[in-house]
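**Student:** Could you look at this predicted model? Sequence included:
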Amino acid sequence: MKRFAALLLASAAITSCSPIGAQVATIECATTQTECINIWFDDKFDELVAFSPLQQTALGMKTDYDKIDDLSVEAEQKQLEWWQQTTAEMEANFDYDALSDDAKLSWDMWQFRTDQAEAGAEFRGQQYILHQMNGTHSGLPSFLISQHRVESEDDMVAFIARIGGIGTAIDQSLVRAQDNAKAGTRPPQFSYDAVIAESKKITSGTPFDESGEPSALWTASEGHLDTLTKDGVITAERASELREEARTALTDNFAPAYTRVIDWFTKDRENADAQARGVSALNDGADFYNYRLNAMTTTDLTADEIHDIGLSEVARIRTEMEAITKQVEYDGDLQSFFTFMREDDQFYFSNDDKGAQDYIDAAKGHLAFIDTKLPEYFGILPKAPLEVRRVEPFREQDGAAQHYRTGTPDGSRPGIYYAHLSDMRAMSIPALEVIAYHEGNPGHHMQLSIAQELTGIPKFRSQGFYLSAFGEGWGLYSELLAKEMGAYKDPYSDFGRLTTEMWRAIRLVVDTGIHSKGWTEQQAVDYFLANSPIPEAAVKSEVRRYIVMPGQATAYKIGMLKILELRAKAEADLGDDFDIRGFHDTVLGGGSVPLNLLETRVDQWIAEVKGG
């Protein structure tokens, strides 16, 4: 066992500014190594969060409330060096063999995150920096609107400062996009078009010009000022002063940065691919894609192996789909049933604001039902509330994927399930129920809220990290779990469930096809349409997502298959002693982990149950 020669609480101050290669701080602890390293992890998490004002806000904190993250390469490098330094400190001061099983898992997670940061640094030049999938240009305004709470004059001053700060962050992102373009890394022209269009939307209307509706950030500013004035927090005179400060921040700092994005993307568009190609066409593209698959699936599966898994799953799900066509007595083959599901009016709400509200109301109804079933399947339940909202107009895209944004650990801000509802013909009713479960309960809201609310594990595991294979694997597993809980009473809704599972199986085939096998965008769309009833608008949006986010789409099915494998193993090993609530609490009770460490947790739980 290693000896400790300095005080634990001094380590944070020492390591936060230590360069790589400096002498590593040593630590003294009067308790067990497990207790000591858990205190150390929490200290380090505080240092980690200090890098990101946005993460502080996401966690419900109001420190650095007037700042936006530094998005430069230099800031990213500084954080990488911090990871390397802290890992060296951990290895120098703690004895892995002396730790509890859970503390060993924390150690492994810390090492994993350092390894991932180092691996990612090798491929900074291959990243698409600004693109249509909630890039910085649209993500930062959305974050500010949805997560920056304004409850005081100081909060409003900070809100205005952040409007100006977004301009700096956009400029930093543009520099990175320009540098990567010089190295040969450009997203396709369709992504250029989306960035240009979204940037124009964000900077149109009041106060940028007097045409059309007020801009989203101006509307948010006015709303905050009205509330503060009505509540007597500030005077009308002070509100007028702050309104002018917000106007200046938007017109003098915010808008010019977006104009620079629009101008450069417009000028550089001709250099981008008119026909999209996979990242294997980039310099070191094959290695970059292998890195992305490893990072997204947290496995060593190759592109060929993932492709073959996808083909197998597509074939299996087609068989289950055909069974439902017989159940509803449909007279035709599966392909014609896809067309029927894709085109028949009974499967869609009206394509207007009323239809969008009907969609949201229906999603809320399904989630209310599933909430009544949760105690039968989970011992740990989330405390944070859940809301269903339509995506803000400036970032809403026809057929784009719905998504979830976390609340705060203390429940003061709800988790939000966002739906893109600008084209209701891209959002079918049969798929509505399953998507609500994926994004809400028992899916992402449950998974992420439970993680945030966990006690007894280091904060960096409960609050500080998201792994796609674990998180999206859970989301897809939860869709099937909802059927076990009594959902999908309508066979068309059950077909909707199979449709979304097929969607994720197709992703394995299409993502690897595009980025490893040279598939064109149209080949990917055609394969998608041949194997699912998903509307064509949604399919095209999906395929373009895979093109600019290589590997990410493979996480869902790979993660789900691992969770199902571990559940089957636990059921076989434990027999009558298997408790579904205990299994789910084990899966969700350790925070987001790589799939190999999830297996370790489940194996430990099995051993504990067997040991009585």
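**Tutor:** Received it, and whenever you're ready, just let me know what you need. Residues are numbered from 1 along each chain as shown.
**Student:** contacts and neighbour counts: CA atoms only from here.
**Tutor:** Noted.
**Student:** can you pull the contacts of the nearest residue in space to H403 that is not next to it in sequence?
**Tutor:** Nearest non-adjacent residue to H403, counting by C-alpha to C-alpha, 6 or more residues apart in numbering: Y418, 5.3 Å away. Neighbouring residues of Y418 by C-alpha atoms under 8 Å, 6 or more residues apart in numbering: V388, R389, R390, V391, Q402, H403, Y404, R405.
**Student:** next up, a second structure to put side by side with the first:
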Amino acid sequence: MAQGDGGQEPSAVAELADAAWTHVLTTEPYYALRTGAPVEHLPRGTLDEAAREAAVGTRILAGLNNLDLTHSTAADRDTAALLRHIAREWARAEDSWWWSFPVAPYQTYELSIYGQQVLRSFVFADGSDVDRFLSLVADTAGWVRTAQDKTAEQAGAGWGLPRPALPGFVAAVRGHRAAAEEWVRIDEARTRQLSAAQRGRLRDGLDRLVADELRAAFDDLLGYLAGPAEDTAVDEVGLGQYPGGEAAYRHLVRSSATFDIEPEEVHRLGLEQVGELTEQMAKVRAEAGFDGGEAEYRRFLEKDPRFHAVSAEDVASTYLRHIGAVEPVVGQWFSVLPRAPYGVERIDPALEPSLSYGMYEPPTPGNPTGRYRYNGSGLDTRSQINAAALILHELVPGHHFHLARQAEDARLHPIRAQFAPMMLPAYSEGWAEYAATLGFEMGVYDDPWDRYGAYQHQRFVAQRLVLDTGLNLLGWTLEKAREYMAATTMESAEQIRTETLRYSTDIPGQALGYRLGCLKLRELRDRAKTALAAGFDVRDFHEVVLGAGTLPLDAVEDNVDRFIAERSAR
């Protein structure tokens, strides 16, 4: 895997990258499946597993610290920067194990992935697969048992579950309990290659496991949440209220940003950004001849049929129209384009009720077109005013320009090509947010409605900086956070309820990367433009950012500074 070009010996950095990738393949079923490798076991989320991950991270950090990268290649330098970020996170795995509640909806999402992608899609070829499948079902029950044990240990350490989030936690567990029955249901077509004896062993073993372990584990966990967990629950939300919670949150902010920044600075930035964007939105309303306030304008937009599609096909037509506006000018901003084509396609309608928005689906060998899979349901309440900004974020020049190009770069080590985009949302989502801001200079937002939607989209992401830090460090109550979000977004009351719980009880710090990443890229572009003056070409800057693929933003900053120095010396 670490073989160099032309059969050269692998570098020391590549060997460390191999060690990291091996750890990923043995502990993250999603990546094993992507490589076609069989999944031998499922993580149970134990503290012992965290300790093993910490040991791997510590070894990789020690290896990196022993390297002299002064005269290394750009590829090795970038790989080392990525490995250092990943290894630091892994090395703290025993500490960070305590910082998340395993029964929170976003934390239980991995269980759904295991069920759908591993158990539900399992292929039986011979008797060894029977044993492997039964072992995976036992691992699933073990995950549920660990969730209960961990929650109890957290409560004993002063980390009681937040009471406002308990109903959602219980609903998530109940949902997974029901889904688990489908994950382990085996139809006849999947066992045709097994002998009658093997099928009987599978059936008997599965019946015992489901009855004695899987269902029992879920029922015990639900009983714990309804009893002891309720008794030890705390009334407030946010990490800052727990022993060691402030230090944990400060680490999570740095980890999410991938550059040095403190939560207080994030909060200040968020307030400034929300204020500036609110002013810009007021200017656009005035430009459009509307003399009322923002709340009145929102009611106007909700009723105006111009901003609501009649059919799912209309949604696609709107996105294609905005793509058509970007394509003729994109070459003025980018010198290298992805080879893979792109387009829009509706999500399976059966899945739409459970999804708030759509998603970008990167190209694969079997489906070589990158697509924005949009939600075509609830069109009477789903405004299209931010469609232009959304399509720039998701496709061109956003996620598609980043992820498709990265997948096409055969030089990248798998830890960079496959693992980094999921590990570093500050780069992945930060790039997409930055790409959406390019619409102003590209002329894509010349229509005031599109411009208003773009500002509204940016403000939604910017207010996360305020809420996440307010809830987790500055003592904001849920009521205060929800009042603030209601005043600074156009989200429904239900969306505001789930979003504020997401920031404060599910994945604190994660939502910061979107706007922080965008702001960091803007800062670096301004730095390069000021330093190079007439010698600055935005296409070269974009190539510095995109050409290396996903990296921590402090490594991107190093690359930009190196680019400035090299160009200045010419």
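**Tutor:** It's in. Just so we're clear, the structure is a prediction, and the values are computed from it rather than from any experiment.
**Student:** I'd assumed L42 of the second structure was in a strand, is it?
**Tutor:** No - L42 of the second structure: not assigned to a strand; according to DSSP: H, G, I helix; E, B strand; the rest coil it is coil.
**Student:** Aligned to it, what sits in the first structure?
**Tutor:** In the first structure, the residue equivalent to L42 of the second structure is I68, according to TM-score structural alignment.
**Student:** which ones are touching its match?
**Tutor:** S52, P53, L54, R162, G165, I166, A169.
**Student:** one more time with 7 Å
**Tutor:** I68 of the first structure makes contact with P53, L54, R162, G165, I166, according to C-alpha atoms under 7 Å, 6 or more residues apart in numbering.
**Student:** can you check T27 of the second structure too?
**Tutor:** P43.
**Student:** what's the counterpart of it in the first structure?
**Tutor:** So, by TM-score structural alignment, T27 of the second structure is matched to S52.
**Student:** Closest one to Q335 of the first structure out of the contacts of I68 of the first structure, please.
**Tutor:** L54 (46.2 Å; C-alpha to C-alpha).
**Student:** Spatially nearest residue to A239 of the first structure (excluding sequence neighbours)?
**Tutor:** L225 (5.9 Å).
**Student:** Can you give me the neighbour number for the one you found?
**Tutor:** 25 (other C-alpha atoms under 10 Å).
**Student:** V274 of the second structure versus I507 of the second structure, what's the distance?
**Tutor:** 22 Å (C-alpha to C-alpha, to the nearest Å).
**Student:** now for stretch 348-356 of the second structure, what's the gap between its first and last residues?
**Tutor:** For stretch 348-356 of the second structure, the end-to-end distance is 14 Å (C-alpha to C-alpha).
**Student:** tell me which of the contacts of I68 of the first structure is nearest to G310 of the first structure?
**Tutor:** For these, the nearest to G310 of the first structure is L54 (36.3 Å; C-alpha to C-alpha).
**Student:** can you tell me the helix or strand for the alignment partner in the second structure of K562 of the first structure?
**Tutor:** Aligned counterpart of K562 of the first structure in the second structure: K520 (TM-score structural alignment). K520 of the second structure belongs to helix 513-532 when assigned by DSSP states H and E.
**Student:** And that helix, what's buried?
**Tutor:** For helix 513-532 of the second structure, the neighbour count (16 or more other C-alpha atoms under 10 Å) marks 513-521, 524-525, 528-529, 531 as buried.
**Student:** now swap in stretch 561-568 of the second structure and tell me
**Tutor:** Buried, per 16+ other C-alpha under 10 Å, within stretch 561-568 of the second structure: D561, F563, I564.
**Student:** now for the longest helix seen in the first structure, which elements pack on it?
**Tutor:** In the first structure, ranked by residue count with DSSP state H as the criterion, the top helix is helix 153-182. Applying 3 or more C-alpha pairs under 7 Å, 6 or more residues apart in numbering; DSSP states H and E, one finds that helix 153-182 of the first structure contacts helix 136-147, helix 255-268.
**Student:** After it, which helix or strand is next? Please name it.
**Tutor:** helix 189-202.
**Student:** To what extent does that following helix diverge from the second structure after superposition?
**Tutor:** Here the mean offset of helix 189-202 of the first structure against the second structure after fitting is 2.7 Å, by mean C-alpha distance after the TM-score superposition for the first structure.
**Student:** need the contacts of I68 of the first structure in JSON lines with distance to A117 of the first structure, can you?
**Tutor:** Listed next are these as JSON lines, based on distance: C-alpha to C-alpha, whole Å:
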{"residue": "P53", "distance to A117 of the first structure": "19"}
{"residue": "L54", "distance to A117 of the first structure": "19"}
{"residue": "R162", "distance to A117 of the first structure": "27"}
{"residue": "G165", "distance to A117 of the first structure": "26"}
{"residue": "I166", "distance to A117 of the first structure": "25"}
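**Student:** With respect to E453 of the first structure, which of these is nearest?
**Tutor:** Among the contacts of I68 of the first structure, and counting by C-alpha to C-alpha, the member closest to E453 of the first structure is L54, at 19.2 Å.
**Student:** How much space separates the closest one from R162 of the first structure?
**Tutor:** From L54 of the first structure to R162 of the first structure the distance is 10 Å (C-alpha to C-alpha).
**Student:** again, but for K62 of the first structure
**Tutor:** 13 Å.
**Student:** the more surrounded of the two?
**Tutor:** Comparing K62 of the first structure with R162 by other C-alpha under 10 Å, the one with more neighbours is R162, at 24 against 16.
**Student:** what about that one, distance to E76 of the first structure?
**Tutor:** Distance from R162 of the first structure to E76 of the first structure, by C-alpha to C-alpha: 20 Å.
**Student:** All the strands of the first structure, in order from the start?
**Tutor:** 386-390, 403-405, 415-419 (DSSP state E).
**Student:** mean deviation of the last one from the second structure?
**Tutor:** In this overlay with the second structure, the average offset of strand 415-419 of the first structure from its partner residues is 6.3 Å by mean C-alpha distance after the TM-score superposition for the first structure.
**Student:** Kindly calculate the angle that that strand makes with strand 386-390.
**Tutor:** 30 degrees (axes from the mean of the first three to the mean of the last three C-alpha atoms, to 10 degrees).
**Student:** Can you check what angle separates strand 415-419 of the first structure from helix 136-147?
**Tutor:** 130 degrees.
**Student:** Off-centre distance for strand 415-419 of the first structure?
**Tutor:** 12 Å (C-alpha atoms, centre = their mean, to the nearest Å).
**Student:** Thank you kindly, that will do.
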